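*Asks:* only geometry, no sequence info:
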């Protein structure tokens, strides 16, 4: 029976590059998938594209492709390696041009195909309501982006066109991994049980190192070997969608029933109805079985008909965050930091700074869990942050913390301040027939 090997080259935009290279070189893969988009990530990419029409794709695209393209299209044993990625972000066409440029510099002849159609900003209507209760029309010029979560359709079209590298924008994370399974095994796009099992594979791989020991380790409770050399996972999949999760032999990290279980429940609200553009996956009966060191079989997933609507992620500008920090150390550090906090908040009130969502906390004391009794630490850091409608008000938040140098309690140091624009994200649903995924080579 044919076995498909799919590796995960990234779990977010800023992920490590070395484990992906290790997979490309040593993983004997058919596909290497880079999943690099979060909801806010694509809104920020759309904002960058507004400033520069040639930008808007993942900032690490060039470096990642330069490192792995030498392995693409080559026969690794009996396998031909292909790459699928959503690093196109807000501009898959520009990303594809960049990948072709890099391939040319490396002396490689590769077919690079972009999947477009997720940008639906022109399709939406002002009266449509977001999940936060606002209408699109109420956002006015603050509206940045609207991207629908595509499924496997565009990627399948690219693979049928014999693409070596497929660059997408907003595609649902597990769909990036499901598409090659549907293509290679010729599954029907309404074979819901197999699509559910294939989606389980995608969900387990989509966060890369999380299923091989990253964000899992807890010394003395959940130990992970050689975390500094964490290897990213790969899946060995058969034609029925049954899969073994593993990693390159000798790489750091750990693949176990526990790591797979933690990843299974990640971002899943209803295990019996995990909604994707391709299938309503059912993970409620999923189980894991050890098959050796760093080898875990995933089984028991199912599926039902896909939703009739697609989720759309809408990005918009929502004010500014001003922030300032100052450290206090030694005897009485907490009392001095508390006084500094009182001074800053009173000063902002006296100056009439208009703020929302104010946070004034002592890192090391109450920033995570709120007020609590504990042994007084030897050092503590004051952080004051607030969201403001006007940038000028946000600037004053950080400035007022900085003035503690000469106007606050003794012993403060290491001041920092920053101002950043808030790119907020909300969602709505759009009928499937309003979205047109397609390829451009």
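*Replies:* Ah, there it is. Everything numeric here is computed off the predicted structure, so don't read it as measured data. Numbering: from 1, shown residues only.

*Asks:* rest of the way, CA atoms for contacts and neighbours
*Replies:* Will do.

*Asks:* is it true that residue 391 touches residue 319?
*Replies:* Yes. At 7.4 Å, residue 391 counts as touching residue 319 under the criterion of CA atoms under 8 Å.

*Asks:* So what's the gap between stretch 19-33 and the chain middle?
*Replies:* In terms of CA atoms, centre = their mean, to the nearest Å, the gap separating the centre of stretch 19-33 from the centre of its chain is 20 Å.

*Asks:* next helix or strand past the longest helix along the chain?
*Replies:* In the chain, taking DSSP state H as the definition, the longest helix is helix 333-350. Reading on from helix 333-350 to the C-terminus, the next helix or strand found by DSSP states H and E is strand 356-363.

*Asks:* Show me what that next one is packed against.
*Replies:* With contacts taken as 3 or more CA pairs under 8 Å, 6 or more residues apart in numbering; DSSP states H and E, strand 356-363 sits against helix 333-350, strand 379-388.

*Asks:* Go through those and pick out the most buried.
*Replies:* When the helices and strands packed on strand 356-363 are scored by mean count of other CA atoms under 10 Å, the highest mean neighbour count falls to strand 379-388 (a mean of 23).

*Asks:* all helices for the stretch 1-150 of the chain, in order.
*Replies:* Assigned by DSSP state H, counting those that start in this stretch, the helices in the stretch 1-150 of the chain fall at 18-26, 39-51, 61-68, 92-105, 136-139.

*Asks:* Put this next to the previous one:
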């Protein structure tokens, strides 16, 4: 019987903690059988921003936090035979591979093989018909295409591991494929063994957001208490060859793993529990069983699978113009009245000098998260609210940088030309991205794997 496979998740997004890998490596290094450390770092806009960086600097385009996240783990993983799989290649997996090879040489990691997976970039292949199928509800014109990346499946990762890779660098792949690939490689699962592929996909789904399954994005004091979140443990799955697995975290770390945390992550981003589409299998979680084993261990079984879809999802990002944002604070007696006067002043000035520009006003902490332009930010259900501390935020989207800069300048002018006591102005004019999705025939997509011995 094959030994169980252990997979630890060291990152759930590009901005994750850099000290997450240490406890995971300690746990994996004391275990038998195949062991993997995975990094999921690519939100949709993370990849689009990386594509824009690569257009400016051809050697750029990998996840900016690559060194901070990965380098601390390289030497210990190499010494303990722990393989690494991550989508931190973003828009430039080749550049990421080169950087990793350099760090390995500098840090004395020994002779290792790196694999680079490409083929997800469809920027030059997207047709007008593809764009026509994208629903953009924000009025952004379907021009100025910035990025178009298809979600690859586990096949390229399996090919890389079968070819002897110790580190696999990818661009866009389906998040669960980061775990499914190692499982297919280790167990030799057939590509049409749908229930096992579903189980591996489910394991990857629970791991993909890192500490969300171990108490992150779950904690709610007094309702859902999570201990020691400043040292939260990142998750590990222990998968048997039949697809049944346990999810846990390293001993001595903070956080929490129980049926509740696993249930929340199980349902995360799931639209239809009976048909979660991935490139490798359609996952059905309606009969999944979670058994709380105690001591931060939950057994997961019952995933069902059906044949993979004929089409693959492509995330398309387009230039969305400029986002102008500026903030100013008012505090002390009658702060609300002065903030309201400041807002009225800005809106009147912008209506005069930039007619047609829609300016949003938020009173942060008073009304911002649930507010809208249809309701005054200074009232809740029509009743004026009082406060001794108001942070005003003004925001507008525009194609014209000069118009965006005008809004920022007007907010800055409130220092002298606005109500008493305004301060703490912060202003930013940043490029904005609009995103949508389309689907392409599987036959239009080809992955490529190259190897480098470092």
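*Replies:* Sure, I can see it. Because the structure is predicted, anything quoted here is derived from the model rather than measured.

*Asks:* Tell me how the two chains score on TM-score.
*Replies:* TM-score for the superposed chains, counting by TM-score structural alignment, normalised by the length of the first structure: 0.95, backed by 432 aligned residues with a CA RMSD of 1.5 Å.

*Asks:* host element of residue 314 of the first structure?
*Replies:* strand 309-329.

*Asks:* Onto which residues of the second structure does that strand map?
*Replies:* Mapping strand 309-329 of the first structure onto the second structure (TM-score structural alignment) gives residues 311-331.

*Asks:* the inter-axis angle of the longest helix of the first structure versus strand 356-363?
*Replies:* Put simply, helix 333-350 of the first structure runs at 160 degrees to strand 356-363, going by axes from the mean of the first three to the mean of the last three CA atoms, to 10 degrees.

*Asks:* List of residues touching helix 333-350 of the first structure?
*Replies:* 327-328, 360-362, 376-382, 384, 396-397, 400-401, 404, 408-410 (CA atoms under 8 Å, 6 or more residues apart in numbering).

*Asks:* Residue nearest the middle of the second structure, spatially speaking?
*Replies:* Geometric centre of the second structure, nearest residue: residue 43, 3.3 Å, by CA atoms, centre = their mean.

*Asks:* Map that residue onto the first structure.
*Replies:* Using TM-score structural alignment, residue 43 of the second structure lines up with residue 38 in the first structure.

*Asks:* any idea how far the closest residue to its match other than its chain neighbours lies from residue 56 of the first structure?
*Replies:* Excluding the flanking residues, the one nearest residue 38 of the first structure by CA to CA, 6 or more residues apart in numbering is residue 12, at 7.3 Å. Distance, residue 12 of the first structure to residue 56 of the first structure, by CA to CA, to the nearest Å: 16 Å.

*Asks:* those helices in the stretch 201-350 of the first structure, which residues are they?
*Replies:* 257-264, 333-350.

*Asks:* Nearest to residue 426 of the first structure, out of those helices?
*Replies:* Minimum separation from residue 426 of the first structure across these (CA to CA) falls at helix 257-264, 24.6 Å.

*Asks:* what span of the second structure lines up against the closest one?
*Replies:* Using TM-score structural alignment, helix 257-264 of the first structure pairs with 259-266 in the second structure.

*Asks:* average offset between that stretch and the first structure?
*Replies:* Taking mean CA distance after the TM-score superposition for the first structure, the mean distance separating stretch 259-266 of the second structure from the aligned residues in the first structure is 0.8 Å.

*Asks:* sorry, back to before: I'd like the helices of the stretch 1-150 of the first structure laid out as CSV, including mean neighbour count and distance to residue 354 of the first structure.
*Replies:* CSV is the format used below for those (neighbours: other CA atoms under 10 Å; distance: least, CA to CA, whole Å):
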stretch, mean neighbour count, distance to residue 354 of the first structure
helix 18-26, 21, 46
helix 39-51, 20, 25
helix 61-68, 17, 40
helix 92-105, 20, 40
helix 136-139, 15, 20
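
*Asks:* looking at the ones you listed, which is closest to residue 234 of the first structure?
*Replies:* Of all these, helix 18-26 sits nearest to residue 234 of the first structure, with 8.1 Å by CA to CA.
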